[in-house]
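Engineer: missing the sequence, but the structure's below:
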């Protein structure tokens, strides 16, 4: 099996939904923020319940023991794993929910990295959304050494609107930890990043011109000019679509 198959490698344009403050920090500090695997909002995302444990036996011993056993197992396997999430698109009907949730009611921003041109952190891994996480977990087809990628790249299909790809970073395999910054009591990892890898910036429909112009200023200060777009509502289709950004006069 090739590494691309094992890691669900995705080599294409990908989009990071982020707050304006988060984008400013990314540009100014030249670091991309990752979150530890146990910090996500879905209890079945990066979940110890997807691990190969004796669930039939554990289920007989009560909730508290299950909670304790899964916590210990997960910490041993994934406490060093950090993730940065992207989406495959920002323009589809499903992306409307991305702008609503991660774009904070369409007020924030997203940016593009073309992973077909830039091999940053080994390129992202594509998330899959099986019809049944339970059946997939119990299928017993997960080979030794593949558990980690299975856990971090399989999510409930209620999340398939995200069309997610993930940069996955395990600090156990980093030779020079001095380049990394672990922050927020270990909940986040700031990884060196060249903001000139950002090829496009898309402003949310309700974003403020103040934030838009500030973003452009940040990029001008580092001598970089990505493509800028603005999301609008098309009155003929009642759908979101991007147009080339033009500041008001």
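Structural biologist: Alright, I've got the coordinates. Nothing here was measured: the structure is a model prediction, and the numbers come from that model. Numbers count the residues shown, from 1 in each chain.
Engineer: use CA for all of it now, contacts and neighbours both
Structural biologist: Fine.
Engineer: For stretch 187-196, list every residue counted as buried.
Structural biologist: 188, 189, 190, 191, 192, 193, 195 (16 or more other CA atoms under 10 Å).
Engineer: Next step: the residues you listed restricted to strands.
Structural biologist: Using DSSP state E, the members of those that fall within strands are 188, 189, 190, 191, 192.
Engineer: quick one: the longest helix along the chain to chain centroid distance?
Structural biologist: For the chain, the longest helix by residue count, based on DSSP state H, is helix 63-78. Put simply, helix 63-78 sits 24 Å off its chain's centre (CA atoms, centre = their mean, to the nearest Å).
Engineer: buried stuff in it?
Structural biologist: 66, 70, 73, 74, 78.
Engineer: ok, now stretch 160-180?
Structural biologist: 161, 162, 163, 164, 165, 166, 167, 168, 169.
Engineer: Restricted to strands, list those.
Structural biologist: Short answer: these in strands (DSSP E) are 164, 165, 166, 167, 168, 169.
Engineer: which residue packs closest to residue 240, ignoring adjacent ones?
Structural biologist: For residue 240, ignoring the flanking residues on the chain, the nearest one in space by CA to CA, 6 or more residues apart in numbering is residue 233 at 4.6 Å.
Engineer: One more to weigh against that first structure:
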């Protein structure tokens, strides 16, 4: 698994994540794929006789196990990241037609940033590499070597494979890290759905390794973000502008050259100017 993982965001979500220095976790029941983390991914129909004990109906046991899996889904929050930063589809879907940004996160530093008791079961999120399948190959809940919890959280249809997703998964996160969005805060308490409430894990500035600006980014928004992240977030952050590739249906990052003062920071920190900076300078 790569050390740097990526989060695609529209400009509003991006500014919230950068300005608040946190990572949003969404309930597993609220994702855009109805099969995500669904109990039907696992086969509970082959109930062994040892569980039935001669008097418990098989249908009751199946319903009980599926309800347990459904409750697990409803009690689990996750954050979706990607191994890649140049997916045309994700730039279109999640970055509002290439007008947003893609944030590169150092996953090792992210896990070092996990606050005490972020989760009430696990102290820090599980990092799961999503597995993609052509059909739902449902494992037998009672005769399998698979970790059923992980299987439920990390199995997706083959159609989603282009996302190359890695998930941070936290069952039963602590409510002290829950927060309403501005839209949710306007709703009356009687119509709140607790599954729609996000949880936000604080991040240190050093977790933000890079930022990639979309092809259609608003230049004023771009400049505001550049000034903020260099001064207040992480002075060592790598910044890139995505450009249309000339010879194929691809986009590629173009390094945004640091100011002279930033170059001295790089030299002091790394002993030399990164190759991407060298190439950029030599082209001038």
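Structural biologist: Cool, the structure landed. Quantities reported herein were computed from a predicted structural model and do not represent experimental measurements.
Engineer: re earlier: any chance of the ones in strands among the buried residues of stretch 160-180 of the first structure in CSV, with distance to residue 214 of the first structure too?
Structural biologist: Output for these, formatted as CSV (distance: CA to CA, whole Å):
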residue, distance to residue 214 of the first structure
164, 28
165, 28
166, 28
167, 27
168, 30
169, 30
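Engineer: that older thread, could you give me the residues in the second structure that the very next helix or strand once past the longest helix of the first structure aligns onto?
Structural biologist: Per DSSP states H and E, the first helix or strand lying C-terminal to helix 63-78 of the first structure is strand 81-87. Mapping strand 81-87 of the first structure onto the second structure (TM-score structural alignment) gives residues 76-82.
Engineer: Superposed on the first structure, what's the mean shift for the matching stretch?
Structural biologist: Stretch 76-82 of the second structure, aligned to the first structure and superposed, deviates on average by 0.6 Å (mean CA distance after the TM-score superposition for the first structure).
Engineer: how far is that stretch from where the chain is centred?
Structural biologist: Distance, centroid of stretch 76-82 of the second structure to centroid of chain: 4 Å (CA atoms, centre = their mean).
Engineer: Stretch 193-212 of the first structure too?
Structural biologist: The answer for stretch 193-212 of the first structure is 17 Å, by CA atoms, centre = their mean.
Engineer: same thing with stretch 213-233 of the first structure?
Structural biologist: On CA atoms, centre = their mean, the centre of stretch 213-233 of the first structure falls 21 Å from that of its chain.
Engineer: Next: stretch 105-119 of the first structure.
Structural biologist: For stretch 105-119 of the first structure, the distance to the chain centre is 11 Å (CA atoms, centre = their mean).
Engineer: Now do the strands in the stretch 1-150 of the second structure.
Structural biologist: For the stretch 1-150 of the second structure, strands defined by DSSP state E, counting those that start in this stretch occupy the ranges 4-9, 22-27, 76-82, 101-106, 126-129, 131-133.
Engineer: between these, which one is nearest to residue 151 of the second structure?
Structural biologist: strand 131-133 (8.6 Å; CA to CA).
Engineer: buried residues in that closest one?
Structural biologist: 131, 132.
Engineer: By how much does it deviate from the first structure on average?
Structural biologist: Counting by mean CA distance after the TM-score superposition for the first structure, strand 131-133 of the second structure comes out at 1.0 Å.
Engineer: so that strand matches what in the first structure?
Structural biologist: The alignment places strand 131-133 of the second structure over residues 128-130 of the first structure (TM-score structural alignment).
Engineer: List the contacts of that stretch.
Structural biologist: Here stretch 128-130 of the first structure makes contact (CA atoms under 8 Å, 6 or more residues apart in numbering) with 136, 153, 154, 155, 156, 157, 159, 160.
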